[in-house]
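Student: fold the following and give me the result.
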Amino acid sequence: MNRTSVKIVIAGGFGTGKTTLVSSVSEITPLTTEELLTSASVGIDDVTGVESKTHTTVALDFGRITISPDVVLYLFGTPGQDRFWFMWDELAEGAVGAIVLVDTRRLDTSFPAVDYFERRGIPFVAAVNQFFGECEYTDDEIRSAMELGAEVPLVWLDARDRASSKLALIALVRHAMSRLPQAA
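Tutor: Presented below is the predicted three-dimensional model:
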């Protein structure tokens, strides 16, 4: 049987829920490279808004989800801190698209990921992570603040919830497929 492998990147700023999303939806025990935040990161990692965060991804997260007998999604979560951004080119190589996680308490942490995928022409969806409760902003307010083009899907999810995370993946795959050249 020939399987089609599809690479998806899960990106966003520090503490936006990338590891949580990969873990919630992966059918295998995800590979994570979580390390304890130590005093060495004081003044380097901005924990404003995520003061209770104790671990951080230092390389990548990896998970897998089988869509059908012949299609498998491989999920690659990026580290969020800017000192690890040098790894993003390797993680994004060959990806059909990305989910950019957005924390509305700290929108600015997702700007670099949006810029990264826009500059490279990699399809992405912006996914507002609601794992901190209700969001007081509308789609239009978030789109405006993030300067998202109308062509970029904006979805809402709770990264802890498997069904919610799957819906974001479906939105991304549909968006990426819509950008493929149409056969004549």
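Student: drop to CA atoms for contacts and neighbour counts, all remaining ones
Tutor: Will do.
Student: now the helices for the chain?
Tutor: Taking DSSP state H, the helices of the chain run over residues 18-25, 88-92, 111-120, 139-146, 162-178.
Student: buried sites along the second one?
Tutor: Burial within helix 88-92, assessed by neighbour count using 16 or more other CA atoms under 10 Å, is assigned to 88, 91-92.
Student: and the contacts of that helix?
Tutor: With CA atoms under 8 Å, 6 or more residues apart in numbering as the contact definition, helix 88-92 has outside contacts at 9, 76, 78.
Student: flag every buried residue along the longest strand seen in the chain.
Tutor: Selection of the longest strand in the chain by residue count, based on DSSP state E, yields strand 55-68. Taking 16+ other CA under 10 Å as the neighbour-count basis, strand 55-68 is seen to contain the buried residues 56-65.
Student: that older thread, mind putting the helices of the chain in JSON lines, distance to Gly43 included?
Tutor: As requested, the helices of the chain are arranged in JSON lines below (distance: least, CA to CA, whole Å):
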{"stretch": "helix 18-25", "distance to Gly43": "22"}
{"stretch": "helix 88-92", "distance to Gly43": "23"}
{"stretch": "helix 111-120", "distance to Gly43": "19"}
{"stretch": "helix 139-146", "distance to Gly43": "26"}
{"stretch": "helix 162-178", "distance to Gly43": "32"}
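Student: before we go on, could you also do this sequence so I can check it against the first one:
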Amino acid sequence: MVSVGSADRYLPDTVQQAVKIPVVGAFGVGKTTLVGSVSEIAPLRTEEVMTQASVGVDDLAATSGKTTTTVAMDFGRITLSPRIVLYLFGTPGQKRFWDLWEGLLEGALGVLVVIDTRRLEDSFDVLEQLEVRHVPFAVAVNQFPDSHPYPTEELREALDLLEETPIVMCDARDRASSAEALITLVEYVLDGSAVRTPETAS
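Tutor: This is a model prediction of the structure:
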């Protein structure tokens, strides 16, 4: 049973496994929203107001209402079961912040990649970064109100994903939907479905 929205700040004594999950994706796809919606504690956020310095650097065409951006990371927690707790680390989406990924990916069970189908091409470089690092991941398609619905297999082909890589539809604003995306990732890795390499097995 997924426990979300608990007012408790402290973990139950039954917890035996703490799992690190980075939440990555291109700029403005909904990573901060997802971490905030699912976290059972008040999420830690490192958002700053966007200034003139971002003009011509950050593409706001599809995110015209966005006024802040993550500059370090978002942090949240969700207890999946009496035994397993997830620690979530939302990463900045802009390429200039990608050096921060190295530390956040270290020791992670797997990665949840959030994508926006209105700007699918923005996710190509993100996925490539994970593939060269041999990190297991699942893809959460954040369904914005004006997003066009695409069949899963069409998305898989467009993103050049392996057949076994999970793709789950998600509303990052909705706690249950965000939790389901995380559960899909954890099950994918823990049941042995994820492709493992010597780098990830070590």
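Student: wait, Pro166 of structure 2 touches Thr152, no?
Tutor: No. No contact is recorded between Pro166 of structure 2 and Thr152 when judged using CA atoms under 8 Å, the distance being 9.6 Å.
Student: closest to Phe14 of structure 1 out of the buried residues of strand 55-68 of structure 1?
Tutor: For Phe14 of structure 1, the nearest member of the buried residues of strand 55-68 of structure 1 is Thr56. The distance, counting by CA to CA, is 7.9 Å.
Student: and the closest one, what's its match in structure 2?
Tutor: In structure 2, the residue paired with Thr56 of structure 1 is Thr69, using TM-score structural alignment.
Student: for that match, which non-adjacent residue is closest in space?
Tutor: Closest residue to Thr69 of structure 2 apart from its sequence neighbours, by CA to CA, 6 or more residues apart in numbering: Glu47 at 5.1 Å.
Student: swap in Val114 of structure 1?
Tutor: Nearest one to Val114 of structure 1, counting by CA to CA, 6+ apart, is Val100 at 6.9 Å.
Student: alignment lookup: that neighbour to structure 2.
Tutor: For Val100 of structure 1, the residue aligned by TM-score structural alignment is Val113.
Student: what of Val6 of structure 1?
Tutor: When structure 2 is aligned by TM-score structural alignment, the residue opposite Val6 of structure 1 is Val19.
Student: follow-up on the earlier one: count the residues that sit near the residue nearest to Thr69 of structure 2.
Tutor: Residue neighbour count, defined by other CA atoms under 10 Å, stands at 16 for Glu47 of structure 2.
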